[in-house]
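K.L.:
Okay, sequence plus prediction incoming.
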Amino acid sequence: MKRLLALAALIAAQPLLAAEPVSGRWVTAEKDAVISIGPCGKQLCGTIAKFLVPPPQGLDQRDVNNREEAKRSRKLLGMAILTGFSEDGDQWRGQIYDPKSGKTYRSVIKRKGANVLEVKGCIGPFCQTQVWRRSS
């Protein structure tokens, strides 16, 4: 009986499918930018920390493709493209903004090892997955 209680206590102490931390600096799948992911209040967000390939209008590139005219003058460098991410089981859920299309998508991110981040952008049931690698 004591063994059964000890086993039950051990199992109860184990976290249930906790998401691996995703904070850090990540190179996008297209290898054109470094995204810095970290806390934004109680949630996580990711900002464009560095361009690896200069955008068409240079380092001062603005959010010209945004659907909201008022946001088209904001700089891409330093802008949040991952917003509102919170832990959900073994992954993180939030939204991802694509400055190339000016669209925002539902998103799921999940660590796939120490140096790999799986990033999904979804519309309805359809998702596109990218692999981002940890920045050196």
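P.N.:
Everything's here; your move. Numbering: from 1, shown residues only.

K.L.:
Going by C-alpha atoms from here, please, whenever you check contacts or count neighbours.
P.N.:
OK.

K.L.:
can you give me the helices in the chain?
P.N.:
Ranges of helices in the chain, per DSSP state H, are 2-13.

K.L.:
can you pull out the strands in it?
P.N.:
Taking DSSP state E to define them, one finds strands in the chain at 24-27, 33-40, 43-51, 80-88, 91-98, 103-111, 116-123, 126-134.

K.L.:
next, the one to line up against it:
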Amino acid sequence: MARRTGFVFMILAALLVPPAAHAQESGEASGTWLTQAGDAKVRVSRCGGGICGVVVWLRDPINPATGKPQVDDKNPNPALARRPMIGLPLFMGMRPSGPNRWSGQIYNADDGNSYASNVSVAGPDALRVEGCVGALCGGETWTRAER
């Protein structure tokens, strides 16, 4: 099966990376962010009092096995498993939880599950995205692709 897209969170592998020391006051989460692996871009915008994140670009948008656009085929809901990866919402219920920090759920298309998550501005061009499964937490730092 084709390798999945870059918003792969190594949650289950438990990348025990410490969170950013603190978000910078001047940081802004809105914009387009390149995942740490560099194979997906996510547009983050303000919505409903919090933030939303949607996949807008994939390094490998076509599934080599099918020749068709990548879909959310790991989703346990058959109706959702046909959703295109481009346009896929990743953040759910991300509400402010501190200065330049949001907490909610993040969707992991690699396994079709959602996890408790924190997103924080780690610098003017760095966004820290973390997820937890029970007590095991991991994350990655995304870099700004566009404002």
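P.N.:
Looks like it came in fine. Nothing here was measured: the structure is a model prediction, and the numbers come from that model.

K.L.:
The strands of structure 1 into JSON lines, with extra columns for mean neighbour count and distance to residue 71 of structure 1?
P.N.:
Supplementary listing: these in JSON lines, determined by neighbours: other Cα atoms under 10 Å; distance: least, Cα to Cα, whole Å:
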{"stretch": "strand 24-27", "mean neighbour count": "21", "distance to residue 71 of structure 1": "25"}
{"stretch": "strand 33-40", "mean neighbour count": "20", "distance to residue 71 of structure 1": "20"}
{"stretch": "strand 43-51", "mean neighbour count": "20", "distance to residue 71 of structure 1": "16"}
{"stretch": "strand 80-88", "mean neighbour count": "19", "distance to residue 71 of structure 1": "13"}
{"stretch": "strand 91-98", "mean neighbour count": "20", "distance to residue 71 of structure 1": "13"}
{"stretch": "strand 103-111", "mean neighbour count": "20", "distance to residue 71 of structure 1": "12"}
{"stretch": "strand 116-123", "mean neighbour count": "18", "distance to residue 71 of structure 1": "21"}
{"stretch": "strand 126-134", "mean neighbour count": "15", "distance to residue 71 of structure 1": "25"}
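
K.L.:
Nearest to residue 60 of structure 1, out of the ones you listed?
P.N.:
Shortest distance between residue 60 of structure 1 and these, using Cα to Cα, is found for strand 43-51: 10.6 Å.

K.L.:
Show me what the closest one is packed up against.
P.N.:
Secondary structure elements in contact with strand 43-51 of structure 1, counted by 3 or more Cα pairs under 8 Å, 6 or more residues apart in numbering; DSSP states H and E, are strand 33-40, strand 80-88.
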